[in-house]
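Peer 1: need coordinates for the following:
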Amino acid sequence: MLLAACGSKTEEAGGAGDRRPPQLVAAMAVPMEDYAPTLVALGTVTPRQSVAVRPRADGQIDSIAFAEGDYVRAGQVLFRLDPRQAQAALAQARAQLASAVATEVQARADFERAEALVGKGFISGTVLDQRRAAAEGARAQIASARAQVNNAETQLSFLTVTAPISGRTGELQQRLGANVRQGDAALVTINQLSPIHVRFLVPAADIAAARAVLRQGGGRVVAKTQVGGEILATGKLVFLDNNVDPGNGGVTARAEFANQGDALWPGAVVNVELPLAAPTPHLTVPEGAVQTGRDAPFVWAVSTTAAAAAPKTDAGAAAGAARGAGATVQMRDVIVAGRLGGKVYLSSGIKAGDQVVVDALARLKDGDAVRLKRPGDAQNAAQIAGRAGAPPPTAPAGAAG
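Peer 2: Sure thing, here's the model as predicted:
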C-alpha cells in the first residue's frame, strides 16, 4: 500500500509538470453588426465612350485648336486642314451652277417662243418638242450643278475637324504641318469621363442576386482604392452581359458613376463592392480571429468557468475570473456568412457576447488555460487582427467559409 501511494504521488507530480502554463492572449466580446451579402471584386475603369478622331479628307494640318489633355465639348473645333484646294473646287462648282442657271433661262425662253409660234403654223410640232426637251435638260443640269456645290461644301467642311463627343483628349498622334489622308490613323482619342464605367466580373454563384439588384434599379456600387480602401465614387449597376463566360462561369458587369472631379480614371484598377441583399444583424469578429480548420473555419472561444463557480460574496474570485483567471479556450466551428472590410460575419457557431481570442492564435490548443490581456490591449489586438487578416477582393464576400 505504501508503494502504491508513492506511485500515485509520483504520477500526480509528473502530470502537473506536463501541464502547459496559461497563455497570455487578447480577447473580445462578439458584437452583432448589420451585414449585407456583398460582392467584392476587382474592376477596371473604362470610359463610357471612347472615340478615335480620324481625318475625313486629305490635307495638311494648318492649325490645332486644343492642347493635349484638354476637356473639349461636342462640336468644338480640334483641327483645321489646308482648305485651298477644296475652296477652289467649291468655286468651280458654284460657277458651273451659275452657267446651268443661265442655260436654263435661255432654254425656257426658246420653249415659250416655240409654244407661241406653233399655233400660228410658223414651226412644226417636232421643233416644239425639241425646245421642250432642251428646257427640261437645262433644269436637270441645274439640279446636277447644285449637287456638285453641296458635295464641294461638304468636302470643305471635312477640313475642319470637330469633336464628336464631349470628353478629355489624349496624346496627339499627328502634329502641326503633317499631311494626313482620309481613313488614316487617329489624330487624337477622346474619352468621355463623366459619367464613367467600371467593368467587373460577377461570379456564377452571385449572378441571380446581381440580376435582382439590376431589376430593382441597380443598387449602390462603391468603388474604392486598392491601397487603403478609400471611397472614390458611388454609382449603380447598369449592365449585365447576356452570356456566361465558359472559361470562368461568370458574367461581365458594368457599373456607372457620375465621376464628379474625375476621381476615376480610364484604365485604373479599383475595388468594387456591390451589396446583393438588405443588411441583417450578424455576429462579427476580426478577420484574423477566424482560423481555417480541417473541416470548417473555427474561432477560439474563451470559457471563464471560475466566474460561474465563485460565490457572489467572493468579490476577489469574481474579479479574477473577469481578468481571465481560470479561463480556458475551446475550438468552436463557425459558419461564415461573409467577409468585408477586415471583418468576418458569422451565421452560427458562437453567441453574441461570447469572448473570442484575437491574437496569439498559433500557440493555442483546445482546452489550454489562458490569461486575458487588459481591455485596451485587447482592443488594439482586435484592430490589428482585422487589418492583418483582410483578404484581397478577388472573390464574392457572400460565399460561406
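Peer 1: please count neighbours and contacts with C-alpha atoms only from this point.
Peer 2: Noted.
Peer 1: so for the top helix by length along the chain, what gets flagged as buried?
Peer 2: Looking across the chain with DSSP state H, the single longest helix is helix 84-118. Neighbour counts over helix 84-118 (16 or more other CA atoms under 10 Å) mark 86-87, 89-90, 93-94, 96-97, 99-101, 103-104, 107-108, 110-111, 114-115 as buried.
Peer 1: list the helices and strands it packs on?
Peer 2: Using 3 or more CA pairs under 8 Å, 6 or more residues apart in numbering; DSSP states H and E, the elements in contact with helix 84-118 are helix 125-157.
Peer 1: just the angle for the helix it packs on relative to helix 84-118, thanks.
Peer 2: 160 degrees (axes from the mean of the first three to the mean of the last three CA atoms, to 10 degrees).
Peer 1: ok, and what's touching stretch 180-188?
Peer 2: 52-61, 169-174 (CA atoms under 8 Å, 6 or more residues apart in numbering).
Peer 1: give me the buried subset of the residues you listed.
Peer 2: Buried among those (16+ other CA under 10 Å): 52-61, 169-170.
Peer 1: between those, which is nearest residue 363?
Peer 2: Nearest to residue 363, judged by CA to CA, of the buried ones among the contacts of stretch 180-188 is residue 170 at 56.5 Å.
Peer 1: just checking, that closest one touches residue 66?
Peer 2: No. Contact criterion CA atoms under 8 Å: residue 170 and residue 66 do not qualify, at 10.9 Å.
Peer 1: start to end distance for stretch 37-56?
Peer 2: 52 Å (CA to CA, to the nearest Å).
Peer 1: gap between that stretch and the chain center?
Peer 2: Distance of stretch 37-56 from its chain centroid, counting by CA atoms, centre = their mean, to the nearest Å, is 8 Å.
Peer 1: and for stretch 147-159?
Peer 2: 43 Å.
Peer 1: got it, and stretch 179-194?
Peer 2: With CA atoms, centre = their mean, you get 25 Å for stretch 179-194.
Peer 1: give me the buried positions along that stretch.
Peer 2: Under the neighbour-count rule (16+ other CA under 10 Å), stretch 179-194 has 180, 187-194 buried.
Peer 1: another sequence for comparison is provided below:
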Amino acid sequence: MPALKPFPASLALAAVLVLGCTAALLYTGTSRAADEAPATAARPALTVSTAQPQRGAVPLRLAANGNVAAWQEASIGAQSNGLRLDAVLVNVGDVVKAGQVLARFSPEVVQAELAQARASLLEAQAVAAEAAANAERARSLQATGALSQQQIQQFTTAGQTAQARVEAARALLQTQQLRLQHTQVRAPDSGVISARTATVGAVVGAGTELFRMVRQGRLEWRAEVTSTELARIQPGTKARVTGASGATTEGTVRMVAPTVDPQTRNALVYVDLPAKTDFRAGMFARGEFALGSTDALTIPQEALVVRDGFSYVFVLGPQQRVQQRKVQTGRRIADRVEILSGLEADASIAVRGAGFLNDGDLVRVSPAPAATSGLEKFKENRALALTSKAQAALI
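Peer 2: Coordinates of the predicted model:
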C-alpha cells in the first residue's frame, strides 16, 4: 500500500488566505448594499408644490348654442305697376337712414297720368259748379210753380252727382300723386341693406321685392335652451356670446319664447346684441348665460390628473408620501376646477408635478413661489417639469 504524501504547508496557507479574502469581500458588499438601501429608499422621487382647495362663490353659467339673426328684417319693394327702374342708389352692406332714397323709377308715365287726373278734376269741378247753379235756380222757382217738384228734384240730384264726380276726380289725382312719390323708393327705417334684387332697367310689378334691410342694424342671438333649463332664464339676464371667428360680445335676454319645439324639446331665447359688433346675421355662435353664483370647492386645474377616463388628485400624507384620490369634478372656471366629491377642504394636494406622480410616491415639497410675471411663471413651470422628468428617468 503506497504511503500518503504530506500536504504542502504553503498550499494550505494559500487556501486559507483565499477563503478569508472572499469572506471579507462578501461581508463588505453586503454591508454596503445594506447601508445604501435606506438612502435610496429615502430619496424623494419628485419635487412638487402643494396647495389647499378653496371654497368660495363660483359663477353659475348655462351654455347654449344658436344662430345670429336680424332683430327685424324689412322687405322693401315696388308699390306701383309697370314702371321701369331707372337707378339703384345703394348696395348690400350700405348703412341707410329712414327716408333715404334707395332707388328711382322712371316718372314720365306717372307724370302724364297725373296731368290727366288734374284736368279731369278741373272738368268735374266745372260741371259741378253748373249743376249746383241749376239746382239753386230750380229751388228759387219752387214757390212760383213754374217747375214741378220732380223737375226740381232732378236738378238737385244732378248737382249732387256732379259734386260726387269732383270727389272721385280729386281722389284719382291723389292716387297719381302717390304714384309719383312711389317712383322714389325710400327706406322705411334706418338700418343696413342685407339683400338687393333690384336691377336697373327692369320693369317690375307692385309688391316685387327690391331690397331687404336689417332694421336699425340690430342683431339678436337666438339660443336654443332645453325645456328643463328654460325657467332659469329671465328677460334681462346677461349672456356672453362667442362667434365662430372667436369674436365675443355681451348681450341681454330680450324675450324667452312662449313655446317649446315638440321635436327637440328646446325653446328659443332671444338675446339682443350691441349694434357695433363683428357678428353677422346667419352666423353660428356659442354663449353662456350668467345665472348668479354658487358656493363651491375648487382646486387648480394643474392639480387634476386624468387617467383611464377618471380624475385624480394626489393628497400629501404622512412622511411626505402622496395618496392618489379619485374625485368627481364639476365646472371649470378659468384655471380652476370644481370638486363635487372625493376631497376634503383641508387636504394638502400636489399641484405642479402632479402629472408625474403615482400612489405612494415620496415627494419633496418646494416652498410657495413669490408672485411672478406670466413669462417668469412659464419659465419656472417649464424648468420644474424638465427637472421632474429627469428625476423620474433616474429612478
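Peer 1: need the buried residues of stretch 179-194 of structure 1 in a markdown table (columns: distance to residue 137 of structure 1).
Peer 2: Formatted as a markdown table, these follow (distance: CA to CA, whole Å):
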| residue | distance to residue 137 of structure 1 |
| --- | --- |
| 180 | 40 |
| 187 | 45 |
| 188 | 47 |
| 189 | 48 |
| 190 | 49 |
| 191 | 51 |
| 192 | 51 |
| 193 | 55 |
| 194 | 55 |
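Peer 1: farthest pair within those?
Peer 2: Between all members of the buried residues of stretch 179-194 of structure 1, the farthest pair (by CA to CA) comes out as 180 and 194, at 30.8 Å.
Peer 1: could you pull out the helices for structure 2?
Peer 2: Using DSSP H, helices in structure 2 cover 9-42, 108-140, 149-182, 374-394.
Peer 1: how close does the aligned residue in structure 2 for residue 22 of structure 1 get to residue 391 of structure 2?
Peer 2: With TM-score structural alignment defining the correspondence, residue 22 of structure 1 maps onto residue 45 in structure 2. Distance, residue 45 of structure 2 to residue 391 of structure 2, by CA to CA: 7 Å.
Peer 1: so what sits against both of these two?
Peer 2: Counting by CA under 8 Å, 6+ apart, nothing touches both residue 45 of structure 2 and residue 391.
Peer 1: more crowded one of those two?
Peer 2: residue 45 (20 against 14; other CA atoms under 10 Å).
Peer 1: next, the contact list for that one, please.
Peer 2: 361-364, 391-392, 395.
Peer 1: over in structure 1, see which of those residues survive.
Peer 2: Retained contacts for the contacts of residue 45 of structure 2 in structure 1, judged by both residues aligned by TM-score structural alignment, their matches' CA atoms under 8 Å, are 361-364.
Peer 1: what is the most widely separated pair among those?
Peer 2: 361 and 364 (10.0 Å).
Peer 1: got a markdown table for the helices of structure 2, with distance to residue 189 of structure 2 too?
Peer 2: Shown next, in a markdown table, are the helices of structure 2 (distance: least, CA to CA, whole Å):
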| stretch | distance to residue 189 of structure 2 |
| --- | --- |
| helix 9-42 | 80 |
| helix 108-140 | 26 |
| helix 149-182 | 16 |
| helix 374-394 | 50 |
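Peer 1: residue 95 of structure 2: which of the ones you listed is closest?
Peer 2: Short answer: helix 149-182, nearest of these by CA to CA, at 21.3 Å.
Peer 1: so which bit of structure 1 is that closest one matched to?
Peer 2: The aligned range for helix 149-182 of structure 2 is 125-158, by TM-score structural alignment.
Peer 1: in that stretch, which residues are buried?
Peer 2: 128, 131-132, 134-135, 137-139, 141-142, 144-146, 148-149, 152-153, 155-158.
Peer 1: quick one: map residue 194 of structure 2 onto structure 1.
Peer 2: Match for residue 194 of structure 2 (TM-score structural alignment): residue 170.
Peer 1: could you measure from that match over to residue 75 of structure 1?
Peer 2: 17 Å.
Peer 1: go through the helices of structure 2 and name the closest to residue 254 of structure 2.
Peer 2: Residue 254 of structure 2 lies closest to helix 149-182 among those, at 35.5 Å (CA to CA).
Peer 1: superpose on structure 1 and give me the mean offset of that closest one.
Peer 2: Here the mean offset of helix 149-182 of structure 2 against structure 1 after fitting is 1.4 Å, by mean CA distance after the TM-score superposition for structure 1.
Peer 1: off-centre distance for that helix?
Peer 2: Per CA atoms, centre = their mean, the centroid offset for helix 149-182 of structure 2 relative to its chain is 61 Å.
Peer 1: go on, stretch 258-276 of structure 2?
Peer 2: 13 Å.
Peer 1: in it, which residues are buried?
Peer 2: Those would be 260, 266-274, for stretch 258-276 of structure 2 by 16+ other CA under 10 Å.
Peer 1: quick check, nearest of those to residue 26 of structure 2?
Peer 2: Nearest to residue 26 of structure 2 among those, with distances taken as CA to CA, is residue 266, at 80.0 Å.
Peer 1: tell me which residue of structure 1 lines up with the closest one.
Peer 2: Match for residue 266 of structure 2 (TM-score structural alignment): residue 250.
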